[in-house]
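[1] Below is the structure, and that's it, no one-letter string:
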């Protein structure tokens, strides 16, 4: 019998597959797409089989340890998609596959170290002289007085040869290393049920006789049987054991006695954990207008042709894009196909899920990070098993294991939250959606009132088919927008609050009429910094190059990057002065000021501080939808996607904040944000109004926002981007170096850049290395190299990718030894 080999993709940052031999007892279990446990260095990892073969050029291969799945976790289509993501975003295939699996299903062996015997002080003293690193590790283990994870030792000492040290100590008999594989966190949940045994359930006379016999001796048993009998008559053949015990007050021992007598049956059944939203809103009757009908006809043609096509659905705020998504998906469901609907923020999910469930019922499933591991695992399995035909969620939902995908919707496609920026793979779900549509010959709809410049440019070139919804539904009008000059406000009205005289007047009018108000401030906390009035010193984070934000609730200063917290100082750290002043405005301060001006107003604040709970979004939105508050105040969470017909006024406190970010997309993002938040007003027969406050009223952005001239703004921005050689005319690759020793980071980035320039012989612009706009985050110094690649150069990206992978492999070991981490971000959404 020939040997059987498997190529396995592992979740490690290496651009290669790993070959293992299959032991005879597992030959019948292996298949492409299944998860396997394999040895890898000092540990065991979960990998995915991507190829099975009877030939291999490798010798002395290790065996796979186990096969975790009965059926493959990944289809051929998903393997193809994840391979594309890996190649395009310069991540390992295994890292992408791990991202596509639900949390808690990728296992990694853990190693702990324990002392085997106590050391004499003299032995430890001698070791400190001859082997100081070994002595350091032993002293730490002694101080802990319990087993310690190797991961903890790595983080504590940063020794590049920690395993060598531990193996040496193990051979000397001082420690022992224990390795184990934890249980899979994501598991199927079972619950116990109780029912009357079939022979008695089918024979009421026989059951009545038994009950009469038990009445005198075992009244509690009779109570249980009568309870089950009553439920049976209502058509409920089984009852949760926990419910039975709670209602009857019986003990488990009593229930077991009935089971032993054969009167009842106790058995386990799988329980599906569902994430239920606590948000509901009244049904709305929708009648498509002529523009919606025209758009839907075009989309339906593409659906019927069963060929890949991407639409850019550009519709002003309130133009009924969601209803078009619903009508298009109805066509998909008729054809026996499935659909994915991506939303940019979890906060938008409750409202859109509510609307889809009212249209499609129980075939709608959700996937997002606010779900528990169990809820997410059950939802993933129900998607894979075909129970859910429509999946809604933020970016990771693009990897939902659906078969026969016919339509993918990316709502608010311009949002940067579709880009994963913190962990590899650093993919953009919008672009992955387009590729998944291509692989499945499916239709893709990119919807937005403010499309990204890249998508608008692709529509101009004809790569995307442009559909336009120029009017709001139900004859609602676009809101009237006014810009308030806050410098003038301060001079003329001596107003020291963040609420202008005009906005105050407009809020008062709406409260008196019982209408809803949204106030937007894109900074949380109370004040954005604290400054010494004597010397100008500003309190900075100890770990990051950013100011500390004052939070009134805890009366402390907090860093919004690393979470560092410190008490409010009584005097200046630099000059000792006591004239410290809170400056800048956050949502907490706005809330206080509004409450002082409008003492009878009911205010709800929605920002990261108030939405930490699992269903906080739902509860806040439901309260506002029910009219339990006059004012909804918040950060970007309130700026887009929300649709409340009672809202007639939107106030923007500080329109300047996004413009101050040193990024080439700042103007675009500011325009999009202001247009989106303005669009929350007047989405019914009541006319809406928007007040935008700024210290830069002459900035060109405001003319376009006030006049609702979106496409004209884009044409201007395209000219600027072309002159500066930025996307959509080029592709960007950001290469970041970070570490705790700034000199090491700087030297590493210089050396890498020098070699990169020597290897790249294409007309590519390489900028840097230079310190990042925020040079230090969480005690890590950051240096950036930016590559600008013209669209007509290296069209597949293969040549540049090959060079970067080569350099990454060449430099990585050296960089790790210097404590420097290398990060590659293709098509970055943030260059700060």
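    Received it, and whenever you're ready, just let me know what you need. None of the values given here were measured: they were computed from a predicted structure. Residues are numbered from 1 along each chain as shown.

[2] When you work out contacts or count neighbours from here on, use the C-alpha atoms and nothing else.
    Will do.

[3] after the longest helix seen in the chain, next one along is what?
    Ranked by residue count and defined by DSSP state H, the top helix of the chain is helix 798-817. Downstream of helix 798-817, the first helix or strand assigned by DSSP states H and E is strand 820-826.

[4] how far is that following strand from where the chain is centred?
    Centroid displacement of strand 820-826 relative to its chain, using CA atoms, centre = their mean, to the nearest Å, is 20 Å.

[5] Show me what it is in contact with.
    Strand 820-826 is contacted by residues 88-90, 421, 426-427, 732-740, 744-745, 748, 808, 812, 815 when judged by CA atoms under 8 Å, 6 or more residues apart in numbering.

[6] which other helices and strands contact the longest helix of the chain?
    Applying 3 or more CA pairs under 8 Å, 6 or more residues apart in numbering; DSSP states H and E, we find helix 798-817 packed against helix 742-759, strand 820-826.

[7] how big is the angle separating the shortest one from helix 742-759?
    Inter-element angle recorded for strand 820-826 and helix 742-759: 50 degrees (by axes from the mean of the first three to the mean of the last three CA atoms, to 10 degrees).

[8] Run the angle between strand 820-826 and helix 798-817 for me.
    Using the same axes, to 10 degrees: strand 820-826 against helix 798-817 is 160 degrees.

[9] Could you give me the buried positions within strand 820-826?
    Buried residues in strand 820-826, defined by neighbour count with 16 or more other CA atoms under 10 Å: 820-826.

[10] thinking again about what came up before, narrow the contacts of strand 820-826 to those that are buried.
    Buried, going by 16+ other CA under 10 Å: 88-90, 421, 426-427, 732-740, 744-745, 748, 808, 815, out of the contacts of strand 820-826.

[11] Got another one to weigh against that:
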């Protein structure tokens, strides 16, 4: 049979191979030329090659392959590169040479040679490259020639253990120890995040925790590090129970459901239960591991073994087992690793969480799932605290159906006066006996504000807002670790603006000494409810020169409203802003309508596509000449050692422009 096989190096080859099964070969994994390939088509001719088909089922489907091709083209990518980026590493086998002890009795050999033989014998089999690295090529080749060792080629899957982190001491003790340190801003943010939680290294990377901070706290014993898999430390699954609500009304083919977190979770479990009753599967996708962990307990208590979890937190063996057990009706809960999973009888695809989630190459998860749902004939339902502008426009034009489940908490918007963090009005509203989430959109002590540039300083490496240490000597990025002492744009001195987690913890401990059940976070967590949520510092989102600033504030506040069970209390200098007016009336349409109108007038997303590429400062702007006629406008800004290129592009031209932009290998790429 002539097969087209896609390879990880972006090439596609045609081979003549004996396919061992009576089904279509598309989607099957192939071991060929010392690497792993995927059968993505049928060829008319091909070279005869020795191949292996290690799986009795395909690792993905024709619909997934078509979705990858469509999305790759739309984002200017090579389809094969995207295909293998989405395929879990557990399936990317490679051929390696291993050596083992033959059993031949060693005699009259020197001490070093005997050490090598014993080293290999005690380990059974080991990779030749690693043995050569440890003892040298000459001695390994000598033992192979003498017959004490033998070598063979084996296919090897990667070893994928995960590191997990939790507090090694009590939260109060962690605060006490960190309080004695000089550089404590990033450390306090991490401690607040780890309170009562166990998280993976990948999850900490998602929220931008610097590795140096993590290593330091582990070394001091404040944070505990464990190497293993989530299965070994996951909490016990509760007894199965039935969902408590039924669907309010049938959902459309494509739907956006928004409101309070509890109502969203109830709607999700009801929808999933109905699918299982109809012998249909549900795929629940989460754009972050934090959301996935929160949903796992909820869905696990309902569906038991019918819940399959595919993420980087699972053992490779468990992941592969779940991957090939999706034939029967089930609930698949997954992160990016699950996007190619071959789910059968798929009734509904659920996107749970903020709809702006993206892969590192700029591709929107929702774009991929939308295309895949059309190909497989499944419903697509987005669950979030609130729709973003793209989804709201899709609701207005009839592409999606909107369903407002409403919000349960009371909303109090307080006008801030002066630089006081906690005023008397806030003190009167807070009940110290209730579970509380304190939100401070800031790591560290304060933002670094440049009066010469008249804006908060932005990181030249990752674009995030920069923090200022308490003593004013350090300007740093809590996301990527960048450090300086002045404004990175103009080298002017900076001053503090606002306040951060460190200052909040100081004030909270002073104001509410009996406030025990509380979390402090920079961003609202869309997986856990609190009786009261306090937004202490959020105006700084509007201080960033970005067309998205108001929408980011809108999403932040309505997510806080979604996780608040009883009351949401917000402090702001700008209560008259339309975002806060929409919040007080608990009506997101008030903001969405006005923002959509302004974006249309200014020809900004979602009416056009904005591409932002970061290059080294050696990037020559003449490279952009061939695409000038394809864009509305372009602008280049030099920040530190980087050049930021902004391109406003009509939707129809974005694939061609993106392909050109990627040709020059940007350090980072954002597509809006």
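    Received it, and whenever you're ready, just let me know what you need. Not measured: the values here are computed from a predicted model.

[12] Now the TM-score, please.
    Superposed pair, TM-score by TM-score structural alignment, normalised by the length of structure 2: 0.70. Supporting alignment: 548 aligned residues with a CA RMSD of 4.3 Å.

[13] Next step: the contacts of strand 820-826 of structure 1 restricted to strands.
    Of the positions in those, 732-739 sit in strands, assigned by DSSP state E.

[14] now the helices for the stretch 451-600 of structure 2?
    Here the stretch 451-600 of structure 2 has its helices, by DSSP state H, counting those that start in this stretch, at 501-511, 549-563, 578-584, 588-602.

[15] how about TSV for those helices, with distance to residue 469 of structure 2 and mean neighbour count added?
    Output for the helices of the stretch 451-600 of structure 2, formatted as TSV (distance: least, CA to CA, whole Å; neighbours: other CA atoms under 10 Å):
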stretch	distance to residue 469 of structure 2	mean neighbour count
helix 501-511	10	16
helix 549-563	24	23
helix 578-584	30	19
helix 588-602	35	15
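
[16] just the strands in the stretch 351-500 of structure 2 please.
    Along the stretch 351-500 of structure 2, the stretches classed as strands by DSSP state E, counting those that start in this stretch are 379-384, 401-406, 410-415, 436-440, 446-450, 455-456, 467-468, 475-476, 483-484, 495-497.

[17] The last one - contacts with which helices or strands?
    When you say that, I think you mean strand 495-497 of structure 2. So strand 495-497 of structure 2, by 3+ CA pairs under 8 Å, 6+ apart, packs with strand 446-450.

[18] and the strand it packs on with helix 501-511, angle?
    130 degrees.

[19] just to revisit the earlier point, which of the strands of the stretch 351-500 of structure 2 sits most buried?
    Among the strands of the stretch 351-500 of structure 2, ranked by average contacts under mean count of other CA atoms under 10 Å, first place goes to strand 467-468 (a mean of 30).

[20] right, and residue 526 of structure 2 touches residue 559 too?
    Yes - using CA atoms under 8 Å, residue 526 of structure 2 is in contact with residue 559, at 6.7 Å.

[21] Overlap in contacts, those two.
    Joint contacts of residue 526 of structure 2 and residue 559 (CA under 8 Å, 6+ apart) are residue 385.

[22] Please name whichever of the strands of the stretch 351-500 of structure 2 is nearest to residue 130 of structure 2.
    Proximity to residue 130 of structure 2 (CA to CA) singles out strand 483-484 among the strands of the stretch 351-500 of structure 2, at 37.3 Å.

[23] Quick one: residues in contact with that closest one.
    474-477.

[24] Disregarding residues adjacent in the polypeptide, which is nearest to residue 508 of structure 1?
    residue 598 (7.7 Å; CA to CA, 6 or more residues apart in numbering).

[25] Likewise for residue 270 of structure 1?
    Per CA to CA, 6+ apart, closest to residue 270 of structure 1 is residue 190, 4.4 Å.

[26] contacting residues around residue 266 of structure 2?
    243-245.

[27] May I ask which helix or strand encompasses residue 164 of structure 2?
    Residue 164 of structure 2 belongs to strand 162-167 when elements are defined using DSSP H and E.

[28] nearest to residue 640 of structure 2, of the strands of the stretch 351-500 of structure 2?
    That would be, of the strands of the stretch 351-500 of structure 2 and by CA to CA, strand 483-484, which comes in at 10.7 Å.

[29] Show me what the helix or strand containing residue 781 of structure 1 is packed up against.
    Assigned by DSSP H and E, residue 781 of structure 1 falls within strand 780-790. When contacts are defined as 3+ CA pairs under 8 Å, 6+ apart, strand 780-790 of structure 1 packs onto strand 730-739, helix 742-759, strand 765-777.
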